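Enquirer: when you get a sec, could you give me coordinates for this:
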Amino acid sequence: MEILRLLDRRDKFNKIIDQLKGQSELGEKEKQLDDLLNLVTNAGDNDKISSDQPFSELIKEFNQLMITKDGPHQKIANIIAELAKTESLRQPFVDGNIIPTLVKMLQSSDNNDVIQACRALGNICYENDEARNCVDENDGLQTLLNLMKGINSNNGTDVTKLRTVACGLLLNVTNTHELLQKKALEGGALDILEDYLKNHAEEEGLPYMVLLALDSLAETDFGRQKMVTCGTYKSVLDFMHSSKVNSAQDTTLDLLCSLAENDEIKVKLAESFLCDHLIQTIQSNSDELAESNQQQLLKLSSDLIVLLLTGDKSMEILFETGKGPVYKESVRWLESSCEYLQISGALAIGNFARNDGHCILLEDEGVVTKMLNLLKTQDNKEPNIPLLHAILSALRNLAIPVANKSKLYKAGAIEVLLNFASTPILPVTFKLLGALRMLIDGQEETARVLGRDKEFITRLVEWCGVEEHAGVKGEATRLLAWIIKNGKNAEVIKNIVRADGVQYLVTMATSEHYLMQNEALIALTLIVGSSVLDEAAMALKEAELIEVIGNLLKNQQTLPNIMANTLSLTRALVMAVSHRPPQLAQCTLLACTGMLSNMQSNVREELMCAGIPDLAKQLSTHENEDVRNAAEMLTNVLEEGPSVER
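Expert: Below is the predicted model of the structure:
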C-alpha cells in the first residue's frame, strides 16, 4: 500500500508539471501551482518529492514565471520553500539558477513576497555551502542585512513574521561558513540583531532566532572578539535578566557558552550578575525527578560556570579568596545526589586548584576529604567516566603543593586511588597516573608504598607499553622513574627490574622531551648504583643502554644538562661494576655465551666499542662547564682500570 501511495503521488506530481507546461494562460498556471503547493505542503516525512522526478523542467517553469510581471512570485517561492525542506532537492535549485531571482525578491515592497523568498533561500542554504556562496555572489547577504535593518522600526503582523524568517535566513547563510560570518559581522549584523533583541523581544519566536544567529556568528575567534568590541554580550545579559527569556533560556545559555570561549568575555561575565542567576537556576532545577528540559537547563548552567573558571582572571574573581558564592556552591555539588552536579563540582574544584594558595585552602577546608569520599562511591560499581576523570584531575592539582602531599597521603589518597588501578579505561588511567606522580614528588615514604606494591608495579609496567594512548604510556614511564628517584630503595628498584620496567626507562632516555630524558637518566643512574645492578644488568644490556649512551653523547643537539647527566650515568656504571667481585659477576652487559665472566672487563669493552672514552675526552673541552666536569670525571674513572686492546 505504501508503494502504491508513493507512486500515486509521483503520478500526480508529474501530471501537474505537464499541465503547468501545457498552459499558456497565467490564471490556469496559478491553478496548477495551487495544486502543487497543496501536494508538497501536505507531504509527510516519508512522502517527499524526489529529485529523480522531472525536477529540472519544473525549475525552468519557475524561473520563467518569476520574471513575469505580476506573476505568482509569492506562491512559487512558497512551493520552493516547501520542496527545499528535502535535502536532495536543494542542489537542483542551485544548479537551476533560481537563487538570483529569489535574492531580487528580497527587495520587494510586499512583505509577504519577502517572507516566502527568505523561507525559500533559507531552506536551500541549509547545510549547503554552494547555495550560500551563490547567495553571496548575487549580493544576497548585504541585501538581507539592508532588509533587516530597514524593518527594525516597522510594525505589523507581517513585519513580525518577516523579522523572524530574515533572522532564520541569516543563520542558514552564515552557519559554519567562516567567510560569510566575517562578511555579516563587517556588514553590521551585530547591531541589527542587538536591536531586534532589545526592541522586539516580545515577538514570538524572534528572540530564539536572534540568539541562534548570534551563536552562529560567535563560532570563530574573530566573531567572539567582535562581540567583545561591540558589547554584544551586554545585550544578551540584559535579555537574560528580563522576564522575556523564559522561552529561550537554553539558547541563551548556549550562546553565552560560545561567547565565554573568549577570555575577555569570561571576565565580563564573571563580574556580572550571571553566576548568581545560574546558581539560582541550578538550585531550582537540581531535583533528579525534574523534567528533561529542566535537567538540560541545569547542565547548561553548570557547564557555563565551569567554563568561566577556565580563565585565570575570571576564576580569581569567582573564587574571592575562598568566599565566593560560586566556590561555596561548587563544594556543595560534591555531595549532591545529582551526578552531573558532582561532575561539575569536581571540574570546578580542579579549576580553582590552579595555584598553591588555593590548593592549601581547599585542603584546609576539607575539600580533599569530600573528593576522596566521592571517589569511594565509584568503587565496585559501573564507573561514571566523566566523574572519575574530573575527580582525578582535581586531586592531581590538589597534590601539587608540597604542604598538601603528606596531608593527602594521611587522608588515605593512595589507598583510594589504587582501587582504580585495574580500570581498563585509558583516559581515566592517564589522570590516575598523574595524580599518583604528584603525590610521590619528594615523598620518600609514599614512593616506597607504591614501589613495594608488586601488583601495582606490574600493572604500571604494562601501561608503559600501551600504544593506544600516548599519554598513558608517557605518564606510566615517568611515574616509574619518579618511584625510583623518590623511593631510593633497593627493594623498590628490584620490584621494577623484575617487572621488566628497565627497558622502558632506557627508551625514555631517548625521548624528544627534555624533562622525560632527564628523569630517565636519573632513574637509570640510581639503578646502576644500587645493590641490584647484577639483577638489572641483563635488562640494561637487552635495552642497549650503552648504545643509547653513545648516541646521546654523539648527538650535537643533545642539551648540555642531558649530556652531563648521561656522562654521570656512564661514570656511575663504570664505578659500580668496578666494585663487583669478578668471580661472582655475570657477563650480562656483554653476555653472548651465558658463561660467568668479568663484568668490569665486559663493560669496559662495550664502552670502548661504542667509542665512549674518545667521546668523553672530546667533551672535556665542551663549552659548558657541567659537561666538561662530567667528561673529565668519566675519563679519570675509565683510565683507572685496566686498558682494553682496541
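
Enquirer: hey, let's count contacts and neighbours off CA atoms from now on
Expert: Noted.

Enquirer: residue 190 contacts residue 232, correct?
Expert: Yes - if you go by C-alpha atoms under 8 Å, residue 190 and residue 232 touch, sitting 7.1 Å apart.

Enquirer: the more surrounded of these two?
Expert: Neighbours were counted for residue 190 and for residue 232 using other C-alpha atoms under 10 Å; residue 190 has more, 22 against 18.

Enquirer: give me the distance between the more buried one and residue 255.
Expert: In this view, residue 190 and residue 255 are 14 Å apart by C-alpha to C-alpha, to the nearest Å.

Enquirer: overlap of the contact sets of the two?
Expert: Common neighbours of residue 190 and residue 255 (criterion: C-alpha atoms under 8 Å, 6 or more residues apart in numbering): residue 214.

Enquirer: to compare with the earlier structure, here is another sequence to fold:
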Amino acid sequence: MKKPCIEAGLVPTLIPLLESTDQEMLLHAGRAIGRICYDNRNLQEELVKVGVITSLVRILTDYAESEPLIHVDLLALCNLAELDALKVQLVEAGVQEVLSEILLRLQGSSQAEDTCIVKAASDLIVSLLLGDGNCVRMVQVGLIHQLLDLLEKHVESGDISVQHAALSALRNLAIPVVNKVQMLEEGVAERIQALLRSEMPPVQFKLLGTLRMLTDGQADAAEILGQDPMLLTRLVQWCNTNDHSGVCGEANRLLASILRHNRSQV
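Expert: Have a look, this model is predicted:
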C-alpha cells in the first residue's frame, strides 16, 4: 500500500498540511508521514531537504496538550530518526528540550495514552543518541532524572515497555565519559539500584547494562557498588540464572568490572 502512495506523490502533498491549525488534519498528516516513510531511506532523505523535522518539532510545542497528536508526532519522528542527517536536524531543532518538557509534564500520570507518549519519547531519545555531543546535551537539559522518575513510578505499576525504553536511553546516555561523571555525581547509580526489586528479565538486563556502562573506567563508582550487599547478592543470583542468558551475561560482566576496578580493602 505504501508504494502506490509514494508513486502517486502523496508525501509532497502531505508536507504543507503540517502547517495547518486544524488538529485533526495534523493528526492524520503526521500519522501518514510516519507510516509511509518507515524503513524508506530515499523518502527520508527527501524529507530532510523539505524541512519536515522543523514542522514536526513545532507541532510538539504548539499542541503540547493534545495527547493523541503528540503521540502520533513522536512516532513519526521515531520512524524518521533512522537517518543520521535527520537526527542532526532534530537536535538542531531543539528536540532534546521538547522531550524534556514532555517527560516532565507527564510525571505521575497513569493514563494509558500518557504511558504510550512516555515510551515513544524514550524510544526517540535512544534513536537520537548519535555521537557524544547529543548524549551530553541530553544530560545537560535534565533528561536523566526525568527518566529515573518515570522508572521509579513504572517499576511499581509493572509497565515493562516503559521501563525497558527508559533504561535503554539511560544506558546509551552513560556512554560518554563526561556523562558518566555527571550521572554518578547526581546519584544516578543509587537510584537505578532501587529498581533491583524488579523480577522482569528484560528490565534486569537493561538495568545491569546501565550500571556496567556507568562503572566502565570509573573506579570510584565500582568501589561504591562493590560495598553494596544487596547489589552483590542479586549479582550472584543473576550470575547463576538459567532463565535468561542475557541477564546472566550482563551480571557476570558487571561483577567482573566491579572486581577489576574496586580498590576497597573491605
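
Enquirer: now the TM-score, please.
Expert: Their TM-score after superposition, calculated using TM-score structural alignment, normalised by the length of the second structure, is reported as 0.81; 256 aligned residues with a C-alpha RMSD of 3.1 Å.

Enquirer: what do we get in the second structure for residue 62 of the first structure?
Expert: In the second structure, no residue is paired with residue 62 of the first structure, using TM-score structural alignment.

Enquirer: okay, and residue 62 of the first structure sits in which element?
Expert: Secondary structure from DSSP states H and E places residue 62 of the first structure in helix 55-66.

Enquirer: let me know the next secondary structure element after that helix.
Expert: Assigned by DSSP H and E, the successor of helix 55-66 of the first structure is helix 73-83.

Enquirer: and residue 352 of the first structure, what's its match in the second structure?
Expert: Under the alignment defined by TM-score structural alignment, residue 352 of the first structure corresponds to residue 128 in the second structure.

Enquirer: list the contacts for the nearest residue to that match once chain neighbours are set aside?
Expert: Of all residues not flanking residue 128 of the second structure in the chain, residue 87 sits nearest, at 5.7 Å (C-alpha to C-alpha, 6 or more residues apart in numbering). Shown in contact with residue 87 of the second structure (C-alpha under 8 Å, 6+ apart): 81, 127-128, 130.

Enquirer: three-state assignment of whichever residue in the first structure pairs up with residue 87 of the second structure?
Expert: Using TM-score structural alignment, the partner of residue 87 of the second structure in the first structure is residue 315. Here residue 315 of the first structure is recorded as helix under DSSP: H, G, I helix; E, B strand; the rest coil.

Enquirer: quick one: residue 315 of the first structure from residue 240 of the first structure, how far?
Expert: Going from residue 315 of the first structure to residue 240 of the first structure by C-alpha to C-alpha gives 22 Å.

Enquirer: likewise residue 122 of the first structure?
Expert: Residue 122 of the first structure is 27 Å from residue 240 of the first structure, by C-alpha to C-alpha.

Enquirer: by how much does whichever helix or strand residue 250 of the second structure is part of deviate from the first structure on average?
Expert: Assigned by DSSP H and E, residue 250 of the second structure belongs to helix 245-261. On superposition with the first structure, the mean distance recorded for helix 245-261 of the second structure (mean C-alpha distance after the TM-score superposition for the first structure) is 1.6 Å.

Enquirer: tell me what that helix is packed against?
Expert: helix 201-215, helix 219-226, helix 229-239 (3 or more C-alpha pairs under 8 Å, 6 or more residues apart in numbering; DSSP states H and E).

Enquirer: buried residues in the last one, which are they?
Expert: With burial defined by 16 or more other C-alpha atoms under 10 Å, the residues of helix 229-239 of the second structure counted as buried are 231-232, 235, 238-239.

Enquirer: hang on, the earlier thing: looking at the first structure, which of the contacts of residue 87 of the second structure hold up?
Expert: Retained contacts for the contacts of residue 87 of the second structure in the first structure, judged by both residues aligned by TM-score structural alignment, their matches' C-alpha atoms under 8 Å, are 81, 127-128.

Enquirer: could you identify which of these has the most neighbours?
Expert: residue 128 (25 neighbours).

Enquirer: that one contacts residue 136, correct?
Expert: No - Residue 128 of the second structure is not in contact with residue 136 according to C-alpha under 8 Å; the separation is 11.7 Å.

Enquirer: residues contacting the equivalent of residue 266 of the first structure over in the second structure?
Expert: When the second structure is aligned by TM-score structural alignment, residue 266 of the first structure is paired with residue 44. Residue 44 of the second structure makes contact with 37, 80, 83, 86, according to C-alpha under 8 Å, 6+ apart.
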